[in-house]
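K.L.:
Following is a predicted model, sequence given first.
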Amino acid sequence: MAKILVLFYSTWGHVQTLAEEVAFGAGERGESEVFVKRVPETMAEETLVRIGGLVNSPYDVASPGELSEYDAIIFGTPTRFGNMSSQMRTFLDQTGEIWSNGGLIGKIGSVFVSTASQHGGHETTIISFHTTLLHHGMLIAGVPYSCPELSGASEVTGGSPYGAGTIAGGDGARLPSARERAIARFQGQHVASLAVRLFG
């Protein structure tokens, strides 16, 4: 049975919502064991409260050392100026021992994101995230165009062949749409299918 981790950071809940959809999709395979965890928060709690951020997430905090226990890791992060969040970066910067031991070589890595605007860095964040995964020797999976929600232009939507995504809006009021949720579920299904084929 393939062991899959959905690992995310979320400030206001948009990425957490997508993480839940990704995990749901990955679990639909039935031949995989799916875990959802978050990276540690680095902002002070009073700052999070002041900006209306997530203070009490129901998900356990992951430790860098456990990543090698999984066959596939699907990472979720908000975009910060076209790159991953500092919380995710700080977490990944603590994986040097796993890197030196080759603990993630041959494992599957995939990424999903949230941005404030339609052109706010979905693709650059995922592609720049891939650099870290490649240094770890991971096999990268995106979202193939067999996902029907990737095609069409009838509405503003996140998501690309690089990975699922959502647009939060400038004030964060926009929630992930049905189409964005569907792409996230598809990404989970796709990664789980590959993981089962390779490790199941």
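P.N.:
Sure, I can see it.

K.L.:
alpha carbons only for contacts and neighbour counts from here, please
P.N.:
OK.

K.L.:
ok now stretch 33-40, how far from the chain's centre?
P.N.:
10 Å (Cα atoms, centre = their mean, to the nearest Å).

K.L.:
can you list contacts of that stretch?
P.N.:
Residues outside stretch 33-40 that contact it (Cα atoms under 8 Å, 6 or more residues apart in numbering): 1-9, 19-20, 23, 26-27, 59-63, 87-88, 91.

K.L.:
Residues in contact with stretch 143-152: which ones?
P.N.:
With contacts defined as Cα under 8 Å, 6+ apart, stretch 143-152 is touched by 159-164, 179-180, 182-183, 186-187, 190.

K.L.:
Now intersect those residues with the strands, please.
P.N.:
Secondary structure from DSSP state E places none of these in strands.

K.L.:
could you dump those to TSV with neighbour count and distance to T42?
P.N.:
Conversion of the contacts of stretch 143-152 to TSV gives the following (neighbours: other Cα atoms under 10 Å; distance: Cα to Cα, whole Å):
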residue	neighbour count	distance to T42
G159	26	27
S160	22	29
P161	16	30
Y162	23	27
G163	26	25
A164	34	25
R179	20	31
E180	24	28
A182	22	30
I183	30	29
F186	25	31
Q187	31	28
H190	21	31
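
K.L.:
wait, isn't H122 in contact with T115?
P.N.:
Yes. H122 is within contact range of T115, at 6.4 Å (criterion: Cα atoms under 8 Å).

K.L.:
Use this one as the comparison:
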Amino acid sequence: MSTQILVLYYSAYGHIETMAYAIAEGAKQTGANVQVKRVPETVPQEVAKQNGFKLNQVAPIADPKELANYDAIVLGTGTRFGRISTQMANFLDRTGGLWAKGSLIGKVGAVFTCSGTQHAGQELTNLCLITNLLHYGMVIVGCPFSFHGLSKIDEVTGGTPYGASTIAGPDNSRPVSQNEIEGGEFFGNHIAQITNKLTRF
């Protein structure tokens, strides 16, 4: 059977959504079966509209119970003052049953994020997500510097060794850059390769 990977995200303005599909594309290149899903929005729809949220995202809503069905789970959310979004936190807070049963122990976990500016808590947010995965007993996969885009200094760009990232701009108008897309694809491919090796045993 092919490796089963879930890319699970929360995206207010579409940047994390774009990265989720880039990561999924990279993982699919290895032959993995990849599902892209999102966590529920907790902001009232009228408030979300007033604040320009991207409400036409096609990814289905995930159920916490289904996480146990995957060999690898990749979590993505925007940074909130160096922390994760309330929407992602709310979803993860509903996984206590999985934790109690040890359902995610030994599975692969990885993370990605987005911030408004270059120095706005990306690495800390990724580490906050990783903390959740460690409590589940998961095997953490980061983004190695063999992705040379992590070392670029000729442009403003996301990308961290703790997980892929992108920059939305202060007004959320900056599109995901080519380097960030390539970083997402590389990251997804790397996650899937590690998962393939682990699931052979």
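P.N.:
Yep, that arrived. Just so it is clear, the model here is predicted, and its values are computed rather than measured.

K.L.:
TM between them?
P.N.:
With the length set by TM-score structural alignment, normalised by the length of structure 1, the two chains reach a TM-score of 0.98; 199 aligned residues with a Cα RMSD of 0.7 Å.

K.L.:
And the buried ones among the contacts of stretch 33-40 of structure 1, selectable in PyMOL?
P.N.:
Command for PyMOL that selects the buried part of the contacts of stretch 33-40 of structure 1, burial taken from 16 or more other Cα atoms under 10 Å:
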select buried, resi 2+3+4+5+6+7+8+9+19+20+23+26+27+61+62+87+88+91
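
K.L.:
Work out which residue lies at the spatial centre of structure 1.
P.N.:
G76 (2.1 Å; Cα atoms, centre = their mean).

K.L.:
quick one: that one is in a strand?
P.N.:
Yes. Counting by DSSP: H, G, I helix; E, B strand; the rest coil, G76 of structure 1 is found in a strand.

K.L.:
hang on, the earlier thing: comparing H122 and T115 of structure 1, which residue is more hemmed in?
P.N.:
The neighbour count for H122 of structure 1 versus T115, taken as other Cα atoms under 10 Å, is higher for H122 (29 against 26).

K.L.:
which residues touch the more buried one?
P.N.:
Shown in contact with H122 of structure 1 (Cα under 8 Å, 6+ apart): T79, G82, V113, S114, T115, G158, G159, G165.

K.L.:
mapped onto structure 2, which of these are still contacts?
P.N.:
For the contacts of H122 of structure 1, the contacts that are reproduced in structure 2, applying both residues aligned by TM-score structural alignment, their matches' Cα atoms under 8 Å, are T79, G82, V113, S114, T115, G165.

K.L.:
So which residues of structure 2 form strands?
P.N.:
Ranges of strands in structure 2, per DSSP E, are 4-10, 33-38, 72-80, 83-84, 108-115, 139-140, 164-167.

K.L.:
which of the ones you listed sits most buried?
P.N.:
Highest mean neighbour count of those: strand 164-167, a mean of 30 (counted as mean count of other Cα atoms under 10 Å).

K.L.:
which other residues reach it?
P.N.:
Taking Cα under 8 Å, 6+ apart as the rule, strand 164-167 of structure 2 contacts 15-16, 19, 111-118, 122, 143, 157-159, 174, 176-177, 180, 183-184, 187.

K.L.:
Return the distance of that strand from the chain's centre.
P.N.:
Distance, centroid of strand 164-167 of structure 2 to centroid of chain: 10 Å (Cα atoms, centre = their mean).

K.L.:
After superposing, tell me the mean distance of that strand to structure 1.
P.N.:
Superposing on structure 1 and averaging over aligned pairs (mean Cα distance after the TM-score superposition for structure 1), strand 164-167 of structure 2 comes out at 0.7 Å.

K.L.:
With T3 of structure 2 as the reference, measure out to P40 of structure 2.
P.N.:
Distance from P40 of structure 2 to T3 of structure 2, counting by Cα to Cα, to the nearest Å: 25 Å.

K.L.:
One more: V74 of structure 2?
P.N.:
Spatial separation of V74 of structure 2 from T3 of structure 2 under the definition Cα to Cα is 13 Å.

K.L.:
now swap in P60 of structure 2 and tell me
P.N.:
Using Cα to Cα, P60 of structure 2 is found at 20 Å from T3 of structure 2.

K.L.:
for G26 of structure 2, same thing?
P.N.:
According to Cα to Cα, G26 of structure 2 and T3 of structure 2 sit 13 Å apart.

K.L.:
Onto which residues of structure 2 does stretch 180-188 of structure 1 map?
P.N.:
Under TM-score structural alignment, the counterpart of stretch 180-188 of structure 1 in structure 2 spans residues 180-188.
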